[in-house]
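In: no FASTA, just this:
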């Protein structure tokens, strides 16, 4: 089984009110785009292609992985148009392609792997990763046919009143065989309110060609929160801090108050260390075994040996 990936990272992210493109903002100590790449690299990905556009040079400088190729979308004419730009990169490759947005760092490797296994099990031509959102406003809706296959995906701005009541949403993640993907993209148009080339239109095209389209419904809708605003950035960061704290506690670290403890992605903390409230551990900090980190302490790229006691209100910057 050969699996490739396309990451869509060409958008401006105007609602961020930032001079930086949204995919290079940090969440819990790691740029958004690098977190997406890290999650993909846990799968057996044969190749990875990132579509860049706005501030492409900054994205290229931010990406630390050496396993990716870059393609530029010079005009932002929609997600379908973005994927079309990658066709030359896949000219001599075969297999399936997973497509996902570059601003969704919470999607776990496990969810992506389960999705791919579902795609292979159903022998679908196209698989869509969906979830049920309590408030689906702003998301494309999954519309199913009588056999429970995906009939189409309707964007919020194009949806009827009845379609907007649907809770099952499109996460923007697809798995498609290479041949079906690029053949279907040849038929997409800009016949929609946004006058863009929607990637979602390949669903209807595939159905019209008698091809199967299935949807894998993921349980944890929190994984699919994208980043379109500063509030989204904060929400995603807090969720990642929560996951990091849970991971550390499961591995033998005591965190007195996880709600006020912020430990970044790359920090390493050994067993039997106790962390008091109000602590921020940043960068590539390494905290040894059986340490005590007092309240309201800030550690940046610090190395703390085993059995060290750090009193409250300290700043340690290496």
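Out: Now that the structure is in, tell me what you want to look at. The model shown is predicted, which means the values in this text are computed figures rather than measured ones.
In: alpha carbons only for contacts and neighbour counts from here, please
Out: Fine.
In: what about the helices in the stretch 151-300 of the chain?
Out: With helices called from DSSP state H, counting those that start in this stretch, the stretch 151-300 of the chain shows them at 178-185, 201-208, 230-250.
In: comparison target below:
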């Protein structure tokens, strides 16, 4: 049951002290999104009429981090009254009075509850015709979780939080997963009756099922088969574990879609990345944020791509690239560094130990090795010799270099921007080009070579070089 008959409340008001972080817990990222961002993304897939996020700790930082990516979310401020019950109460009060559907309550630190699981959960709630339905799981170690206490007939009787549990209650292995569905009327009726008479002095949402049972109303429980969907994050160790589980899901999804991933354990793919069939990903590769990779491309090993676009049949090896475009059948690496604004044309090459930045490199052009190309426009069929650099910074401003089609530079050429090399031009080895070079011209920096006889023996007496020079002179 999804759509206009549903409101979703996401609890994101907690401080998360066990994270020991200046960053609010729900903003800690995994798979390219903050924890609460994954919950919001899943909520969007359910098509709810209303999505509310309850905030309190560092509320301005949380709202600022989420507003751009989740413009339809409504942020609700929790007041000084602590507890999940109060958080849901202020969110319910903010819903339109005419709303009469069901309310799905999710935790902002539980990113593994996927849309299919939540659809099944909602369906179970409707099929049971219950006032409230709890998501539960059976675990080997229930420490830290609220226990689900059932009555003699197997129905849900109440939920007992860890700090309020007796020894017998604490031994129960069925836990409350912290996700609920309520009829909106149930919440409006019972939340005002929830008090703070407990070890934590908080207004527990989990008291509502007990109140319902007291009045003879039906409370259902839906036990999930995959306990990992209930996993939340309270500290850095759990953040790492949940991140690993989510990455494993993402990797498997792409494998089933036709992507070859040689070593899933060392491959990390963010949730927003897109890979086409017949892409091959080699070990120790990170494909991050909104990176897209076209069919037949080979990525890795030891490669990180952040917000990049890779064309069909391209090869990218041992490369670090951010906000770069790599054309079809192009080759990059090894040991290349592509900074933002790099655009490599089809069948182009960026080779070993090359750094590029804000550079357009045309179709079939090559920057094979040991070069820096920044703030430059490189035409088609260009070959930049080893150790060619664009000197783009004059200590005050950045300037652009333009290299037209079919230019070939000699090794160790320095192009001092702003400068233009015309089509078909060439440079000699070691040239320092400070002026425009006309099309078809050869630019050279020529100075007579001067040999100073005896310099080493005079100025470096006693060194191995001086001794070797002396021996050579005697041999002559």
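Out: The structure has been received and is ready for your questions. Computed from a predicted model, the values in this text were never measured in an experiment.
In: now what about the TM-score between them?
Out: The TM-score (TM-score structural alignment, normalised by the length of structure 1) is 0.97; 317 aligned residues with a CA RMSD of 1.1 Å.
In: ok, back up a step: in JSON lines: the helices of the stretch 151-300 of structure 1, plus distance to residue 98 of structure 1.
Out: JSON lines is the format used below for these (distance: least, CA to CA, whole Å):
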{"stretch": "helix 178-185", "distance to residue 98 of structure 1": "10"}
{"stretch": "helix 201-208", "distance to residue 98 of structure 1": "14"}
{"stretch": "helix 230-250", "distance to residue 98 of structure 1": "23"}
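In: which among those helices is found nearest to residue 149 of structure 1?
Out: helix 201-208 (9.6 Å; CA to CA).
In: of the helices of the stretch 151-300 of structure 1, which is nearest residue 31 of structure 1?
Out: Closest to residue 31 of structure 1 of those is helix 230-250 (CA to CA; 10.7 Å).
In: structure 2: matching residues for the closest one?
Out: The aligned range for helix 230-250 of structure 1 in structure 2 is 236-256, by TM-score structural alignment.
In: same check, this time on stretch 118-128 of structure 1
Out: Under TM-score structural alignment, the counterpart of stretch 118-128 of structure 1 in structure 2 spans residues 124-134.
In: hang on, the earlier thing: kindly reformat the helices of the stretch 151-300 of structure 1 as TSV and extend each row with mean neighbour count and distance to residue 156 of structure 1.
Out: Formatted as TSV, the helices of the stretch 151-300 of structure 1 follow (neighbours: other CA atoms under 10 Å; distance: least, CA to CA, whole Å):
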stretch	mean neighbour count	distance to residue 156 of structure 1
helix 178-185	18	21
helix 201-208	19	14
helix 230-250	17	19
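In: now check structure 1 for the residue matching residue 267 of structure 2.
Out: Residue correspondence to structure 1 (TM-score structural alignment): residue 267 of structure 2 is matched to residue 261.
In: ok, now which ones touch its match?
Out: Counting by CA atoms under 8 Å, 6 or more residues apart in numbering, residue 261 of structure 1 touches 241, 245, 255, 276, 277, 278, 279, 280.
In: from these, which single one is nearest residue 17 of structure 1?
Out: Nearest member of these to residue 17 of structure 1, counting by CA to CA, is residue 241, at 23.7 Å.
In: list the contacts for that closest one?
Out: Per CA under 8 Å, 6+ apart, neighbours of residue 241 of structure 1: 28, 261, 262, 263, 264, 265.
In: repeat the analysis, applying 10 Å as the threshold.
Out: Going by CA atoms under 10 Å, 6 or more residues apart in numbering, residue 241 of structure 1 touches 27-29, 235, 247, 258-265.
In: can you check residue 33 of structure 1 too?
Out: Counting by CA under 10 Å, 6+ apart, the residues that residue 33 of structure 1 touches are 7-9, 22-27, 50, 59, 62-64, 101-105.
In: the stretch 101-250 of structure 1: strands as residue ranges?
Out: For the stretch 101-250 of structure 1, applying DSSP state E, counting those that start in this stretch gives strands covering 126-132, 141-144, 150-154, 168-177, 213-218.
In: tilt between the first one and strand 168-177?
Out: What separates the directions of strand 126-132 of structure 1 and strand 168-177 is an angle of 160 degrees, with axes from the mean of the first three to the mean of the last three CA atoms, to 10 degrees.
In: strand 126-132 of structure 1 vs structure 2, average distance?
Out: Superposing on structure 2 and averaging over aligned pairs (mean CA distance after the TM-score superposition for structure 1), strand 126-132 of structure 1 comes out at 0.7 Å.
In: and that strand, what other elements does it pack with?
Out: Contact partners of strand 126-132 of structure 1 among helices and strands, from 3 or more CA pairs under 10 Å, 6 or more residues apart in numbering; DSSP states H and E: strand 96-101, helix 109-122, strand 141-144, strand 150-154, strand 168-177, helix 201-208, strand 213-218.
In: related to what we said a few turns ago, average offset of the match of helix 230-250 of structure 1 relative to structure 1?
Out: With mean CA distance after the TM-score superposition for structure 1, stretch 236-256 of structure 2 departs from structure 1 by a mean of 0.8 Å once superposed.
In: does residue 160 of structure 1 really touch residue 154, like I thought?
Out: Yes - here residue 160 of structure 1 lies in contact with residue 154, judged by CA atoms under 10 Å, at a distance of 8.8 Å.
In: out of those two, which sits in the more crowded spot?
Out: Neighbours per residue (other CA atoms under 10 Å) separate residue 160 of structure 1 from residue 154, with residue 154 holding more: 20 against 11.
In: aligned to the more buried one, what sits in structure 2?
Out: In structure 2, the residue matched to residue 154 of structure 1 (TM-score structural alignment) is residue 160.
In: can you check residue 45 of structure 1 too?
Out: Aligning on TM-score structural alignment places residue 45 of structure 1 opposite residue 48 in structure 2.
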